[in-house]
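Peer 1: any chance you could fold what I've pasted below:
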Amino acid sequence: MNTEQNELDIVDMLIIGGGPAGMFAAFYAGMRQSSMKIIDSMPQLGGQLAVLYPEKNIYDVAGFPAVTAGELVSRLEQQISMFPVQVHLEEKVLQVVKEDERQFKVVTDKGVHYGRTVIIAGGVGAFEPRQLELPEAREYAGKGLHYFIKDLQAFSGQDVVICGGGDSAVDWSLMLEPIAKSVTLVHRRDKFRAHEHSVEQLMKSSVKVLTSMDVKSLAGEGLLEGITLASGKTGEELVLPCDSLIVNYGFVSSLGPIAEWGIDVQQGSICVDSRMETSIPGIFAAGDITTYPGKLKLIAVGFGEAPTAVNNAKVYIDPQARLSPGHSSHMKFK
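Peer 2: Just a heads-up that it's a prediction; the model follows:
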């Protein structure tokens, strides 16, 4: 062990990422009576849910027919408060070094942390929304053109157009339906990528759905006032009044420094085995940042992967420890 490190400075599990998977990993680490730190570059816990979608409904969490992202993060914060977790926010991880068996050094832009294991729960890594590729798009950014929603009521009484065919676009359309003056969903393709149940709800709603259409131009004096759409099949154009255009084309993500840590990475995701262990023994991962055959990028899946990573990290630290203590209902809190 590094003689410069005092035993008290080392935690059992360094959790990189404070999104849902990272927060649940911290809670479960507490359940396994392990010490832990969460390190995250964001100013608050919750990851994308807290920063980009606090009012968006989440549908893939067991026990909640629907729960807003903000409420889910709040409940996760209550959950981890049961244990003495150290939280380091606005701290970007630059490097992870395996110094010895059961000793890792994590270097950030603010300092150095030591842990016996590392759990990477960094969501999709560094991310930014896919931009609308029009010359005038930058001119209307924040002046009617939006890439995510923080306050639903800000669109009250407006003519809103939403672009996209995934779950976010469909969910926002349904949530804005009772708030906005009108909602139009524009999709570049014929079929939606969103869950079938959500699409069925969309088709039964008052939301106007336009498929095989794309945004050709934006117009307005200072603020966005209208958009022109063009058919991808016929080229026919359609002009719509538009106070707010919400573009949900997904995100461009990058692993950033993670790609340089020597971990096996494929197509921008970290490869893990059935124990959620990476190619470096002692470094585990959970959540959207991971990949393996049959992987689904759902919050519910991340919630399942987190305890798997924690349990196997526990065994890595102490090979005599049980892989699993049994059902959580059988566990005792001190």
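Peer 1: use CA for all of it now, contacts and neighbours both
Peer 2: Noted.
Peer 1: how about the strands in the stretch 101-250 of the chain?
Peer 2: 103-108, 112-120, 126-129, 145-146, 159-163, 182-187, 208-211, 213-219, 226-231, 237-241, 244-247 (DSSP state E, counting those that start in this stretch).
Peer 1: columns mean neighbour count on top of the ones you listed, output as JSON lines?
Peer 2: Shown next, in JSON lines, are these (neighbours: other Cα atoms under 10 Å):
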{"stretch": "strand 103-108", "mean neighbour count": "20"}
{"stretch": "strand 112-120", "mean neighbour count": "24"}
{"stretch": "strand 126-129", "mean neighbour count": "14"}
{"stretch": "strand 145-146", "mean neighbour count": "20"}
{"stretch": "strand 159-163", "mean neighbour count": "24"}
{"stretch": "strand 182-187", "mean neighbour count": "22"}
{"stretch": "strand 208-211", "mean neighbour count": "16"}
{"stretch": "strand 213-219", "mean neighbour count": "20"}
{"stretch": "strand 226-231", "mean neighbour count": "18"}
{"stretch": "strand 237-241", "mean neighbour count": "15"}
{"stretch": "strand 244-247", "mean neighbour count": "24"}
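Peer 1: here is a second sequence; please produce its structure as well for comparison:
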Amino acid sequence: MSISKEEIYDITIIGGGPAGLFTAFYAGLREMKTKIIEADNKLGGKVHVYPQKMVWDVGGLTPLTGRELIDQSIKQGLTFDPAVVLGQIVTDIEKNEDGIFMLTTSAEERHYSKTIVIATGMGGVISPLKLEVPRANEFESKNLYYKVLDVNEFRGKSLLISGGGPSSIDWGNDLSPIAKEITLIYRGDDLKGLESTKTKLINNGVNIVFNTEIHELAGEDEVSEVVLYNNKTNERYTMPVDALLVNHGYNKDNYLFNNEQNKTGLELGDYFQVKSDANGNTNLPGIYGAGDCVSYEGKLKLIAGAYQDAANAVNSAKLYMEPDAHKTAIVSSHNDILDEKNKVYLYG
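Peer 2: Have a look, this model is predicted:
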């Protein structure tokens, strides 16, 4: 099959979260023709799970919300106008006799690239595990929440949080200053989190109830009462609520590697993470990894670490294509490719 030159990209990034977006930016600095393929219908990745959380550990930035981080990451990632494909899941990767990779997607489209960077995070489209009780779908657009978009929605309210993981603990602590009262229920007999955060939960006056699950929801336009079930005593009782926040975990669809076949041939580690070295090299030449999807000794599981992964992966990809190229991009403060953009920022 004949492939036109226009169809072939220097680098194709699978994933449009922080790692993928910074990969796109850095690839632009290296003057590489770039494409992003994102399974979700929007860029930003799993940061969409915590848009109101404060992020403090991105170097050089004062604390900002997850929403602000998404907005700034997208703006930076699109600096050099990469092609962006949304709502397509990469299902297979093959390499032809000319050394060009063919990426097949769920839309039955084919994308062609000289190199690939996998930046899928810990999975593909991350969606919350829904509450499986009658009427849950009905109340979802009312006062049943699976994530917090605006903390003010809980101001002065009697809030029930269901879930015993770190997210539930964090929201119990974060919302305690503004909610009227908070009860946190968990089906197990101990919360899954740091002792310090659990102690803080108690000190913040959050009522914690163990071995308890949601059995029924009641109300007219909104949830007004929740029937709770104790899985040890079989007792059922009713609690009035103004709002319900469910944190039961997420469906993490690691679409490219979640089957036993793994037709890509990539070597995988635990939790379907791609094994790589610190420069992003996988066991397949021309395919690199960045961010939470990769595993190597010394890996830093922070957004700051994802940025370094991204730059290293791009540099490795550039040298794969052009062995005589510079090992790294010229730093942005001296990079001629940014001259015109700098004039806009400096002089308007």
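Peer 1: Y28 of the first structure: which of the strands of the stretch 101-250 of the first structure is closest?
Peer 2: strand 112-120 (12.2 Å; Cα to Cα).
Peer 1: so I37 of the second structure, which of the three states?
Peer 2: Following DSSP: H, G, I helix; E, B strand; the rest coil, I37 of the second structure is assigned to strand.
Peer 1: distance of the equivalent of it over in the first structure from Y53 of the first structure?
Peer 2: Using TM-score structural alignment as the criterion, I37 of the second structure maps onto I39 of the first structure. According to Cα to Cα, to the nearest Å, I39 of the first structure and Y53 of the first structure sit 21 Å apart.
Peer 1: sorry, back to before: ok, how many other residues are close to the match of I37 of the second structure?
Peer 2: Other residues near I39 of the first structure come to 27 when the count uses other Cα atoms under 10 Å.
Peer 1: wait, it touches M13, no?
Peer 2: No: contact between I39 of the first structure and M13 fails when scored by Cα atoms under 8 Å: they sit 10.9 Å apart.
Peer 1: check contacts around V226 of the second structure.
Peer 2: Residues near V226 of the second structure by Cα atoms under 8 Å, 6 or more residues apart in numbering: I214, H215, E216, L217, A218, T238, M239, P240, V241.
Peer 1: kindly apply the preceding question to V117 of the second structure instead.
Peer 2: V117 of the second structure touches I11, T12, I13, I14, I287, Y288, G289, A290, A313, V314, counting by Cα under 8 Å, 6+ apart.
Peer 1: restricted to strands, list these.
Peer 2: Counting by DSSP state E, the contacts of V117 of the second structure place I11, T12, I13, I14, I287, Y288, G289 in strands.
Peer 1: where exactly do the helices run in the stretch 51-200 of the second structure?
Peer 2: Along the stretch 51-200 of the second structure, counting by DSSP state H, counting those that start in this stretch, helices occupy 66-77, 136-139, 166-175, 195-203.
Peer 1: turn the ones you listed into CSV, including mean neighbour count.
Peer 2: Output for the helices of the stretch 51-200 of the second structure, formatted as CSV (neighbours: other Cα under 10 Å):
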stretch, mean neighbour count
helix 66-77, 19
helix 136-139, 15
helix 166-175, 20
helix 195-203, 14
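Peer 1: between those helices, which one is nearest to I185 of the second structure?
Peer 2: Across the helices of the stretch 51-200 of the second structure, closest to I185 of the second structure is helix 166-175 (Cα to Cα), at 9.4 Å.
Peer 1: which elements pack onto that closest one?
Peer 2: strand 158-162, strand 181-185, helix 195-203 (3 or more Cα pairs under 8 Å, 6 or more residues apart in numbering; DSSP states H and E).
Peer 1: closest to R135 of the second structure out of these?
Peer 2: strand 158-162 (16.3 Å).
Peer 1: what's that closest one packed up against?
Peer 2: Using 3+ Cα pairs under 8 Å, 6+ apart, strand 158-162 of the second structure is in contact with helix 166-175, strand 181-185, strand 243-246.
Peer 1: closest one to Q273 of the second structure among the ones you listed?
Peer 2: Here helix 166-175 is closest among those (Cα to Cα), at 21.8 Å.
Peer 1: relative to the whole chain's centre, how far out is that closest one?
Peer 2: 19 Å (Cα atoms, centre = their mean, to the nearest Å).
Peer 1: before we move on, what about stretch 289-308 of the second structure?
Peer 2: That offset, for stretch 289-308 of the second structure, works out to 13 Å (Cα atoms, centre = their mean).
Peer 1: same deal with stretch 204-212 of the first structure?
Peer 2: With Cα atoms, centre = their mean, you get 27 Å for stretch 204-212 of the first structure.
Peer 1: could you tell me the end-to-end distance of that stretch?
Peer 2: Terminal-residue distance, stretch 204-212 of the first structure (Cα to Cα): 19 Å.
Peer 1: thought Q79 of the first structure was touching Y28?
Peer 2: No: the criterion here is Cα under 8 Å, and Q79 of the first structure misses it with Y28 at 9.6 Å.
Peer 1: let's have the helices and strands packed on helix 166-175 of the second structure in JSON lines, adding distance to E297 of the second structure.
Peer 2: Shown next, in JSON lines, are these (distance: least, Cα to Cα, whole Å):
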{"stretch": "strand 158-162", "distance to E297 of the second structure": "36"}
{"stretch": "strand 181-185", "distance to E297 of the second structure": "37"}
{"stretch": "helix 195-203", "distance to E297 of the second structure": "27"}
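Peer 1: so which of those comes closest to D277 of the second structure?
Peer 2: Of all those, helix 195-203 comes closest under Cα to Cα, at 33.6 Å.
Peer 1: could you check the angle that closest one makes with helix 166-175?
Peer 2: With axes from the mean of the first three to the mean of the last three Cα atoms, to 10 degrees applied, the angle from helix 195-203 of the second structure to helix 166-175 works out at 50 degrees.
Peer 1: list the contacts of helix 195-203 of the second structure.
Peer 2: I169, D170, G172, N173, L191, I208.
Peer 1: try stretch 58-73 of the first structure
Peer 2: 20, 45-46, 49-50, 53-57, 298-300.
Peer 1: what of stretch 139-158 of the second structure?
Peer 2: Counting by Cα under 8 Å, 6+ apart, 49-52, 128, 130, 136, 175, 178-182, 221-223, 241-247 sit against stretch 139-158 of the second structure.
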